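*Asks:* Can you look at this prediction? I've put the sequence above it.
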Amino acid sequence: MVIKVPRKARTKSKTSVYQIIWRGANRQEIFHDYQDWIQFLDILKKYKIRYQLVIYAWCLMENHVHLLIKEGNEDISITMKRIGISYAKYYNWRYITTGHLFQDRFKSENVETISYLLTVVR
């Protein structure tokens, strides 16, 4: 018998600022060309405007994403879910695939101080 343990809830940041890392499933590429990067940034911009996110920095690699974001008027987990679903739909449509694009849920670190914010940006 397998006993499932519920995953630990995210700790809310006192500043509402998070460093977010998202990886492709099995570390697969999630961006193959310039068009994919632009599509992801367009989706990010859409939700930035809609939910009043503050985006301090971003770095898109072939198989993962780094974001430095201040939560807007919606819980960061919900907003990130919307962004992930939107990009996965685009990706699956463009590359005629199905299934999960991202590995697990996104990882996040709370950014509570200016010095850590500067470290993350670096």
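*Replies:* Done, it's in.
*Asks:* For the rest of this, base every contact and every neighbour count on C-alpha atoms.
*Replies:* Noted.
*Asks:* Show me where this protein has its strands.
*Replies:* Applying DSSP state E to the chain gives strands spanning 17-23, 54-60, 64-70, 107-110.
*Asks:* show me where this protein has helices.
*Replies:* For the chain, the helices defined by DSSP state H cover 34-51, 76-94, 114-121.
*Asks:* which parts of the longest one are buried?
*Replies:* Judged by neighbour count using 16 or more other C-alpha atoms under 10 Å, the buried positions of helix 76-94 are Ile76, Thr79, Met80, Ile83, Gly84, Tyr87, Ala88, Tyr90, Tyr91.
*Asks:* Just the closest of these to Lys8, please.
*Replies:* Using C-alpha to C-alpha, Ile76 is the member of those that lies nearest Lys8, at 15.7 Å.
*Asks:* how near is that closest one to Cys59?
*Replies:* Ile76 sits 18 Å away from Cys59, taking C-alpha to C-alpha, to the nearest Å as the criterion.
*Asks:* and if you look at Lys81?
*Replies:* 18 Å.
*Asks:* ditto for Lys8
*Replies:* For Lys8 relative to Cys59 (C-alpha to C-alpha), the value is 27 Å.
*Asks:* so what's Leu53 closest to, chain neighbours aside?
*Replies:* On the basis of C-alpha to C-alpha, 6 or more residues apart in numbering, the spatially nearest residue to Leu53 that is not a chain neighbour turns out to be Gly72, at 4.3 Å.
*Asks:* take a look at this one as well, against the first:
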Amino acid sequence: MRKNKITTGGYYHIFNRGNNKQNIFSDQRDWVRLLFLILYFQSPINFYNLGRQTSYYVKHRVFNISKDLEKTIIERRYTDLINFAIMPNHFHLTLAETSEGGISKYMQRVLNSYTKYFNTKYDKVGHLFQGPYKAVPIDNNEQLLYLSTYIHRNPREIQEWKNREKYYPWSSYQDYTKENRWGEILKREVIISQFLGKNKYSDFLKMSPAKKALNEEIMIDE
């Protein structure tokens, strides 16, 4: 993996996993918590009583975010979230660096907030994640497209989701092929605008030899 400096305007494959490859979730509310952080911590805006957001999502399958607050997050964000997949012991993101130091600020907020939440809830101490997150630069559009398919196919690793990854609730795949649940919070247009319809993206994903097509330098050993 290359350790290049993150530069404004670039796209990056971001990855982190649990310490010693341990699971980073113990119940559904944990999954919801990290999903919220990944989506809405793209700006410096602080949130309070995230437990209410978790409870709302568990009941309604959406977060209780007003249009005005969403607009403010979008206006002030320092990174763009292109796609994601959250797995039992790791996660993958594609991020764009839209302001200097944006990805670093975003990842610090997400990881610190989730670790503090998890350790407090389960009375644990120490590191939840296996060291710093990894960030690998994407060199060209072809890599960007294939990376999206690699990330969206990740849930195939889970037996119950094998060949059903388009329905997996903890990735952005369904947001690429159906209605985008998160609006402009998820910048899917970077990818989806290159296909003549959502079905074409699904076809591309199904046919894509993602791991073979991608330069091995941007892949991360899981």
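*Replies:* Arrived safely. Note that the coordinates shown come from a computational prediction; the quantities given were computed from them, not determined experimentally.
*Asks:* Superposed, what's their TM-score?
*Replies:* In this superposition the chains share a TM-score of 0.82, using TM-score structural alignment, normalised by the length of the first structure; 115 aligned residues with a C-alpha RMSD of 2.0 Å.
*Asks:* about what we covered before: okay, Lys8 and Cys59 of the first structure: which has more neighbours?
*Replies:* Neighbours around Lys8 of the first structure and Cys59, counted as other C-alpha atoms under 10 Å, are more numerous at Cys59. The numbers are 11 against 6.
*Asks:* what residues are up against Asp104 of the first structure?
*Replies:* Ala25 (C-alpha atoms under 8 Å, 6 or more residues apart in numbering).
*Asks:* do that again at 10 Å, thanks
*Replies:* If a contact means C-alpha atoms under 10 Å, 6 or more residues apart in numbering, then Asp104 of the first structure has Trp22, Arg23, Gly24, Ala25, Asn26 as its contacts.
*Asks:* With adjacent residues omitted, what lies nearest to His64 of the first structure?
*Replies:* Arg23 (4.2 Å).
*Asks:* Quick check: the one you found touching Ser108?
*Replies:* No: taking contacts as C-alpha atoms under 10 Å, Arg23 of the first structure lies outside contact range of Ser108: 11.9 Å.
*Asks:* where do the contact lists of those two overlap?
*Replies:* His66.
*Asks:* which position in the first structure aligns with Leu35 of the second structure?
*Replies:* Alignment note (TM-score structural alignment): Leu35 of the second structure maps to Leu41 of the first structure.
*Asks:* Relative to Ala57 of the first structure, how far out is its match?
*Replies:* 12 Å.
*Asks:* go on, Glu109 of the first structure?
*Replies:* 14 Å.
*Asks:* what do you get for Arg122 of the first structure?
*Replies:* Taken as C-alpha to C-alpha, the span from Arg122 of the first structure to Ala57 of the first structure is 10 Å.
*Asks:* Settle it for me: which of those two has more neighbours?
*Replies:* Ala57 (14 against 7).
*Asks:* list the contacts for that one?
*Replies:* So Ala57 of the first structure contacts Gln19, His66, Leu67, Leu68, Ile69, Leu117, Val120, Val121, Arg122 (C-alpha under 10 Å, 6+ apart).
*Asks:* sorry, back to before: reformat the strands of the first structure as JSON lines; add distance to Tyr34 of the first structure.
*Replies:* What follows is the strands of the first structure, written out as JSON lines (distance: least, C-alpha to C-alpha, whole Å):
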{"stretch": "strand 17-23", "distance to Tyr34 of the first structure": "18"}
{"stretch": "strand 54-60", "distance to Tyr34 of the first structure": "11"}
{"stretch": "strand 64-70", "distance to Tyr34 of the first structure": "14"}
{"stretch": "strand 107-110", "distance to Tyr34 of the first structure": "25"}
